[in-house]
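Peer 1: build me a model from this:
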Amino acid sequence: MSEPDFPQAILSLKNIHKTFGGIHALADVSFDLNKGEIHALVGENGAGKSTLIKIITGAYTPDAGVIQIGGEVYEGLTPTVARRLGIGAVYQEFNLLPDLSVAENIFLETPPLNKIGLIDTAKRARDAYTFLERLGAHTHIDTSELVKNLTVGEQQIVEIAKALAMNAHILIMDEPSAVLPSADLDRLFSIVKTLRSEGHGIIYISHRLNEIFEIADRVTVLKDGQTMATRVVAQTNSAELVRLMVGREMTDMYPPKDNQPADVLLEARDLCIEGTVFNVNFQVRACEVLGMAGLGGSGRTTVCRALVGLGKIRSGQVVYRGQPAPRSTAGAAAVGLVLIPEDRKTFGLVLNQSVRFNVSLPNLLQFQRGGLLRGQNENEAVRRVISDVQIRPEDPDMSAENLSGGNQQKVVVGKWLLANPKLVIFDEPTRGIDVGAKAEIYLRIRELTRNGVGVIMASSELPELIGICDRILVFHEGRVAGELVREDFSEESIMRLATATSGITAPAS
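Peer 2: Predicted coordinates for the structure are as follows:
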């Protein structure tokens, strides 16, 4: 074939097309990556980012278009060929074996061998140390430590080292910050910049636009499977990227509050959970959004799970609508107390089942008459949910595992909205979803409060807590460090309480 059109690029994709069942996932997409460049890839969920990455890594073959790498032109790759060409990827869900050591995981696919063909464990340990040293992690990650004993941030570093051990010079990082506590972000950014300085080309996928402006050189925007634009980061701004992503201006990300808190729905009294949460007290009212902030491991998610029966309450009491709260998830759901979980794939969905199945599962009693399931009632309800929360594609028979992250989250939200809840607990509701889907989630939360529903919202995204909540509880090491009312909201005030760097506690409302 002809010489590549982009000789300065280490990776070029030109006029890529990919169709699934008549749906165009990618239509005439072009993208290139230079040596020593961080090229961000952004777009709404379902825009085509995942499909494009799977084509680069060889998981999918394009229907049309070409891929150019190292002076060679390919009509498609396989995973083996992609790895041989120096393409590596670090995904949100790590591909590590927890019961093996750091060194064993780094060299899982490329172990060094001695003269008689056996694994050279001493060399493996030395080489693993060298890779960790390149990433600035050799002082706090022991190559002999089992991966299951590492923090999430440390496991991510092992994944990056593993890609480097396979001689990856093109590195794809898919939402790398989504799984990290805020304290690990600076370390991640430092590693990415180090790799860039070594000449690696990095494709950086993120829904957090502030990260793009922190570390990227260029940014490409995808929408509906098409390339909308490629910009030099220093020559664009958040407003332009959002407009390109969603096709409209996003001036009102957070819908205005137009109602007042009403009666107390739930009260926690001296709550102690599994030795990790201590003497927690709070109330949440109908028509209000109570935020929960705190660093990773502070206790906010533990509290959220315990409220719906997913944690052992050692002492204390939870009162729901004047009665002791149920201690099981089924009992909690039956009285309208529901959780939108942090990990939607593990706890919120049956991934290998359809949208219809997932939406219907907690609502089957609604569709029964005389002990028989009324298919027409079910179909109408599922279609209504798909329309109301704007699940795309609008196919009730689509498997949940084939949906984008944002649309998976909409399925989880939609199934519980259909159940007519009285109190909804959102744990990291916008993690890993795009700016347009975030705005839709915020709108649903505001609609819930207008209809008399109470909302608890636990999040590590401080701007969204400030934008949507009426009050914010801040957790630190299993205790409530303070409560903030709207006039006291700021990222600084939240972080002072979350890190226990201030002894001042805001007054409760």
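Peer 1: all contacts plus neighbour counts: C-alpha atoms, from now on.
Peer 2: Will do.
Peer 1: right, and Gly153 touches Asp186 too?
Peer 2: No. Gly153 is beyond contact range of Asp186, at 10.9 Å (criterion: C-alpha atoms under 8 Å).
Peer 1: so the two - more neighbours on which side?
Peer 2: Neighbour totals were compared for Gly153 and Asp186, and Gly153 leads with 19 against 10 (other C-alpha atoms under 10 Å).
Peer 1: now do the contacts for Leu118.
Peer 2: By C-alpha atoms under 8 Å, 6 or more residues apart in numbering, the contact list for Leu118 is empty.
Peer 1: so what's the residue count around Arg383?
Peer 2: 17.
Peer 1: secondary structure element for it, which one?
Peer 2: helix 375-388 (DSSP states H and E).
Peer 1: isn't Arg196 up against Gly36?
Peer 2: Yes. Applying C-alpha under 8 Å, one finds Arg196 in contact with Gly36, separated by 4.6 Å.
Peer 1: overlap in contacts, these two.
Peer 2: By C-alpha under 8 Å, 6+ apart, the residues touching both Arg196 and Gly36 are Ile202.
Peer 1: now the other sequence, so there's something to compare against:
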Amino acid sequence: MISETGYSNNGDASKVTDLPVVAVSNVSKRFGIVQALNGVSANFYRGRITALVGENGAGKSTLMRIMEGEHRPDDGTIYVDGQAVSISSPREAHALGIRVIHQEPEIIPELTVAENIFVGDLRARYAVLIDREDLERRAQQMLDAFGVAGVLKPCEICRGLGPAQRQLIEIMRALRPGARLLAFDEPTSSLTEEEAVRLFALIRKLKSEGVSIIYISHRLREVMMIADSTITMRDGRSVGEAPMQELDEAKMVRLMVGRPISDLFQRRKRELGPVQVVLDRMSTDKISDISLSLRAGEILGLGGLVGAGRTEVARAIMGLDTVRSGSMVIAGKPYSPKNPADAIRAGIGLVPEDRRQEALLLLQAVRDNISLVVPDKVSRWGFFSWRKEAELVHHHVEGLRIKTPSINQAVGKLSGGNQQKVVFARWQARGPKILILDEPTRGIDIGAKAEIYRLIESLADEGMAVLLISSEMPELLGLSDRIVILRSGKLAGELHADVATEEQILDLAMRTTHKRAP
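Peer 2: Okay, the predicted model is just below:
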């Protein structure tokens, strides 16, 4: 029988008498030869936020699909209010109050906000027409109740809504009467910082009203900020459960991957080559008087708060934004790109912040995405060669250990980490002298991060000049040789990474005076 012991709502380890809203006991699931879940047990309590963390493939999504009724477990039992239940469809899960909000919201773009919230429950007037007055009144009540009336309007068509607004609709839909357990799967992956803050406020409101929350995220600092307790999964098993105050980021990483976070970085001294990039008082419409240099074999970190101008530096170098004043020199030659094609010809590559929107052709095959910028390497006597393309793509897929059924697999069906590896493979095939990385590990799990880190270090070892833009302090400090900090579109300071600290970086990012390390 499921234990009735858990943590109290304020996060301490005292006993509570409540039964879990939902509990899973010794749940296992196998897909062919893959053991996706192996004897997983977990309790989810009323008015508590439980984080579920682990690498891709750890079993988190499979557990959610079993709780939602998309898969049936091979072994084990699900309990709702202490009673064993059999859930064979999402409809049955919804009837029990279990709802999962997936990473990609399923919104019907031609319908209004109100219609999307109450899809499947569109009450009719005169048995024929939708009662729009009642529909919009109910939608407005929900928007008002959760403090998002200023963000969404009931009669608004959903086609032009952003990711955060679409996600709010999915949440409102899940919160229709009867919601008791709500699972969020990577909810902030496409949100701005302001939108994430609004989402956290909504989640805390749900908690205060007694809803049980499961929060799944690779962003461990978010987990530490919002969760009451954490369940860590690895290789289909639950390997640790603890109240949040007993954990820190390093302990969670160690549980997830079986090694300390310090092992993720292997920064070592490299022989630096000639200067590859010089920006001299460069200004665009978004940044002003930016001066920096980058040498072959060097990893230069670019830090600062959101909106400080880091991405805008990358856009200027790639020819995406017009340089209004100042100058750029690439590999010793004056450089004034008009578009990204000029940048690529000059030996520059970019891994952008939003790989799905700005880097990948999601419906195209892995082979097409990798060979995109190397037409000369996949042709013979001026004609495209399927054989040469396949050889080149297989080489990089194997070298970067990209997990894909075949090189003909649509890249949109790969995991986030493998999608990012495809973007790296594209540039590795091209062989640029300079590689700009804008948030290169955003939205990928800790195991894939470790592989990306090793790749970045190996590229620098081979003599590539790397400009690394990152909001993750351990990443910035662990990989960079030097760190340049921006604030409000201007240079705020520079630090040597071997002596820099998070506090120093934040201090420079939040003040206006320019300060350069000795």
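Peer 1: where in the second structure does the longest helix seen in the first structure align, residue-wise?
Peer 2: Ranked by residue count under DSSP state H, the longest helix found in the first structure is helix 435-450. Mapping helix 435-450 of the first structure onto the second structure (TM-score structural alignment) gives residues 446-461.
Peer 1: now the matching stretch, how far from the centre of its chain.
Peer 2: 17 Å (C-alpha atoms, centre = their mean, to the nearest Å).
Peer 1: residue closest to the middle of the first structure?
Peer 2: Nearest residue to the geometric centre of the first structure (C-alpha atoms, centre = their mean): Gly432, 2.7 Å.
Peer 1: how about that one, what does it touch?
Peer 2: Glu175, Ala178, Ser206, His207, Gly405, Gly406.
Peer 1: ok, Trp381 of the second structure to His394 of the second structure distance?
Peer 2: Plainly put, Trp381 of the second structure is 22 Å away from His394 of the second structure if you go by C-alpha to C-alpha, to the nearest Å.
Peer 1: who touches stretch 343-353 of the first structure?
Peer 2: Against stretch 343-353 of the first structure from outside (C-alpha under 8 Å, 6+ apart): Ile340, Pro341, Asn358, Ser399, Ala400, Glu401, Gln408, Gln409, Val412.
Peer 1: in that stretch, what counts as buried?
Peer 2: Arg344, Lys345, Gly348, Leu349, Val350, Leu351 (16 or more other C-alpha atoms under 10 Å).
Peer 1: what's the answer for stretch 480-487 of the first structure, then?
Peer 2: Val480, Ala481, Gly482, Glu483, Leu484, Val485.
Peer 1: export those residues as TSV, with columns for secondary structure and distance to Ala334 of the first structure.
Peer 2: Formatted as TSV, these follow (DSSP: H, G, I helix; E, B strand; the rest coil; distance: C-alpha to C-alpha, whole Å):
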residue	secondary structure	distance to Ala334 of the first structure
Val480	strand	29
Ala481	strand	32
Gly482	strand	32
Glu483	strand	30
Leu484	strand	32
Val485	strand	32
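Peer 1: which one of those residues is nearest to Ile191 of the first structure?
Peer 2: Closest to Ile191 of the first structure out of these is Ala481 (32.5 Å), distances taken as C-alpha to C-alpha.
Peer 1: surely that closest one is in contact with Ala506?
Peer 2: No. Counting by C-alpha under 8 Å, Ala481 of the first structure stays clear of Ala506, with 9.4 Å between them.
Peer 1: ok, the residue lying farthest from the centre of the second structure to Ile299 of the second structure distance?
Peer 2: Within the second structure, the residue lying farthest from the chain centre (C-alpha atoms, centre = their mean) is Tyr126, at 46.9 Å. Counting by C-alpha to C-alpha, the gap between Tyr126 of the second structure and Ile299 of the second structure amounts to 68 Å.
Peer 1: re the thing from before, give me the contact list for the longest helix of the first structure.
Peer 2: If you take C-alpha under 8 Å, 6+ apart as the criterion, helix 435-450 of the first structure is touched by 44-45, 207, 242, 246, 253-255, 257-259, 286-289, 389, 406, 410, 429-430, 454-455, 468.
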